[in-house]
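Enquirer: Fold the following for me, if possible:
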Amino acid sequence: MAQTGQFELSPVTVTEDPARRLTQLVAGLLLFGTSMAMMSRSRLGLNPWDVLHEGLMEKTGLTFGSVTVVTAVLVLLAWIPLRQRPGIGTAANVVLIAVSVDLVRLVLPDQHVLAWQIALLLGGIVLNGLATALYVGARFGPGPRDGLMTGLSARTGRSVRLVRTLIEVCVLAAGWLLGGTVGVGTVLFALAIGPLTQLFLPYVVWRRRS
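Expert: I've put the predicted structure just below:
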């Protein structure tokens, strides 16, 4: 079984309806960027990679989306010795998430009322789970960070769960040292994103018809 993050996909070849799959991929990535923006504006904590992105944003003056592109490109360079192969979804992941997170952050200000902060945080986490299921379920290739995880797992012989945990702990520590926001949202995301994605995935994953 091929694993992505905390959920599994059976090795099914998908050949049908590429236009609808592409639409699903684009929708998933745009919603993923939207969920990132919602969590960042809640100011209650981010997922580990976004803690790093926010920390780098504060240090460099780049936009949130620009930082995600830079880190994604650096991660893709790490694919070379791991012999990972990008797909259409890999390139779309880099571009569309960066665009959508910046656009949503432009119109969505930081929240300071607790009720709105909680609503943005919880909504962002649930939307992230749905968005992840959509773009993974379209089966157009892994995102840069997913490919790094599966590549390291394959090369080292270690479990995906262990590799994912080590990567995210390192990323979280680096982001926190750079000034990224770590809070209750970080913990909630870590606990909820796997089950949420697993919940949504069966409804959106593409399978070859028999």
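
Enquirer: drop to CA atoms for contacts and neighbour counts, all remaining ones
Expert: Fine.

Enquirer: secondary structure class for L31?
Expert: helix (DSSP: H, G, I helix; E, B strand; the rest coil).

Enquirer: Okay, strands next: where are they in this protein?
Expert: Remark: strands assigned in the chain by DSSP state E are 2-4, 7-9.

Enquirer: Would you check that G45 makes contact with G185?
Expert: Yes: using Cα atoms under 8 Å, G45 makes contact with G185 at a distance of 4.2 Å.

Enquirer: what is in contact with the two at once?
Expert: M39 (Cα atoms under 8 Å, 6 or more residues apart in numbering).

Enquirer: now the strands of the chain in TSV, with distance to T60 and mean neighbour count?
Expert: Below are those laid out as TSV (distance: least, Cα to Cα, whole Å; neighbours: other Cα atoms under 10 Å):
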stretch	distance to T60	mean neighbour count
strand 2-4	31	15
strand 7-9	34	15
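
Enquirer: want to try TSV for those, with distance to L166 as columns?
Expert: Listed next are the strands of the chain as TSV, based on distance: least, Cα to Cα, whole Å:
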stretch	distance to L166
strand 2-4	15
strand 7-9	17
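
Enquirer: between the ones you listed, which one is nearest to E168?
Expert: strand 2-4 (14.0 Å; Cα to Cα).

Enquirer: One more, so I can put them side by side:
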Amino acid sequence: MSTAPPTTPPRAATLLLDLGPLAQLRAGRLPLRLLVLAVGLALYGASLAMMVRGDLGLAPWDVLHSGIVRHVPITLGQAVIVMSFAVLLLWVPLREKPGVATVANAVLVGLSADATLWLLDRPDALAARVGLMVGGVVLCGFATALYIGAQLGRGPRDGLMTGLARRTGWSIRLVRTGIEVTVVLLGLLLGGVLGVGTVVFALAIGPLAQLMMPWFVVRLPERRDP
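Expert: All right, here's what the predicted structure looks like:
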């Protein structure tokens, strides 16, 4: 009598269906998925603001953005927009498909970050600043798992992450960590601002997203073409 091998938890990348924009909306469970998306994006913006108020280092992409504005006469927000379009060009060879979240990412994350910055002040106590930095990293991993798990598309940078994970077969943890380290190095070359929070974010966000993603992916039926 043969014994079936023990089941293992599915990898996060295999839980995400490769859907186009219309298919994302027609795939079912839309009210739940829109709610999960909105909560995830709001928490994502809050997590970035927490790191800003912790003042112990910017998130890796913001290190790159801060380096860009040292050489080009644009604001940090404009650098974020320019880089978003640049990253979207990398979606083409990866065959990533945009969705509701691709557009909502920029709007809701920005609004949430501004609201959180308005509510939070930079604390004087080092322990409080460390708490904001660590909390921001953990919250960002949680928020990433939530909004990507809604299966309504991904923001430019997270779409690059999931696209590389799907096409290469590498884990989200490995891909995310590699991307974050790369953009930090590019930011430093451009004169961007680095801190201990940057290192913590770059090394921890991949494992956190990898751990939490299977918990929050909204399962959808596979599409079968006739």
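
Enquirer: The strands of structure 1: which one's closest to Q84 of structure 1?
Expert: Of those, nearest to Q84 of structure 1 by Cα to Cα is strand 2-4, at 13.9 Å.

Enquirer: ok, N47 of structure 1 to V113 of structure 1 distance?
Expert: 21 Å (Cα to Cα, to the nearest Å).

Enquirer: So for the two, which sits in the more crowded spot?
Expert: N47 (25 against 9; other Cα atoms under 10 Å).

Enquirer: and the more buried one, what is it in contact with?
Expert: G185, T186, F189, A190.

Enquirer: try 6 Å
Expert: T186 (Cα atoms under 6 Å, 6 or more residues apart in numbering).

Enquirer: That one matches what in structure 2?
Expert: Across the two structures, N47 of structure 1 finds its equivalent in A59 of structure 2, going by TM-score structural alignment.

Enquirer: ok so, going back, tell me which of the strands of structure 1 sits nearest to V101 of structure 1.
Expert: strand 2-4 (22.4 Å).

Enquirer: Pull up the gap between the match of N47 of structure 1 and L108 of structure 2, please.
Expert: 18 Å.

Enquirer: A91 of structure 1 maps to what in structure 2?
Expert: Looks like A91 of structure 1 aligns to V103 there (TM-score structural alignment).

Enquirer: Apart from its chain neighbours, what residue comes closest to that match?
Expert: Excluding its sequence neighbours, the residue lying closest to V103 of structure 2 (Cα to Cα, 6 or more residues apart in numbering) is G155, at 7.3 Å.

Enquirer: how many other residues sit next to the corresponding residue of structure 1 for the one you found?
Expert: Correspondence of G155 of structure 2 to structure 1, assessed by TM-score structural alignment: G143. Neighbour count for G143 of structure 1, taken as other Cα under 10 Å: 24.

Enquirer: go on, L30 of structure 1?
Expert: 23.

Enquirer: Roughly how far does V70 of structure 1 sit from L56 of structure 1?
Expert: 10 Å.

Enquirer: which of those two has more neighbours?
Expert: More neighbours surround L56 than the other of V70 of structure 1 and L56, with 22 against 15 (other Cα under 10 Å).

Enquirer: how close does that one get to A131 of structure 1?
Expert: Distance from L56 of structure 1 to A131 of structure 1, by Cα to Cα: 24 Å.

Enquirer: Repeat that for Q24 of structure 1.
Expert: Following Cα to Cα, the distance that separates Q24 of structure 1 from A131 of structure 1 is 9 Å.

Enquirer: These two: which is more packed in?
Expert: Higher neighbour count among Q24 of structure 1 and A131: A131, with 27 against 22, using other Cα under 10 Å.

Enquirer: List the contacts of the alignment partner in structure 2 of that one.
Expert: Under the alignment (TM-score structural alignment), A131 of structure 1 maps onto A143 of structure 2. Under the criterion of Cα under 6 Å, 6+ apart, the contact partners of A143 of structure 2 comprise G40, L43, Y44.

Enquirer: How about the contacts made by the aligned residue in structure 1 for the second one?
Expert: If you follow L43 of structure 2 across to structure 1 using TM-score structural alignment, you land on L31. The neighbourhood of L31 of structure 1, defined by Cα under 6 Å, 6+ apart, consists of A131.

Enquirer: and the residue lying closest to W91 of structure 2 once chain neighbours are set aside, how many neighbours?
Expert: The shortest distance from W91 of structure 2 to any non-neighbouring residue, by Cα to Cα, 6+ apart, is to L160 (6.4 Å). Neighbour count for L160 of structure 2, taken as other Cα under 10 Å: 22.

Enquirer: Next one: L160 of structure 2 relative to M51 of structure 2, how far apart?
Expert: 23 Å.

Enquirer: which ones are touching G123 of structure 1?
Expert: Contacts of G123 of structure 1 by Cα under 6 Å, 6+ apart: none found.
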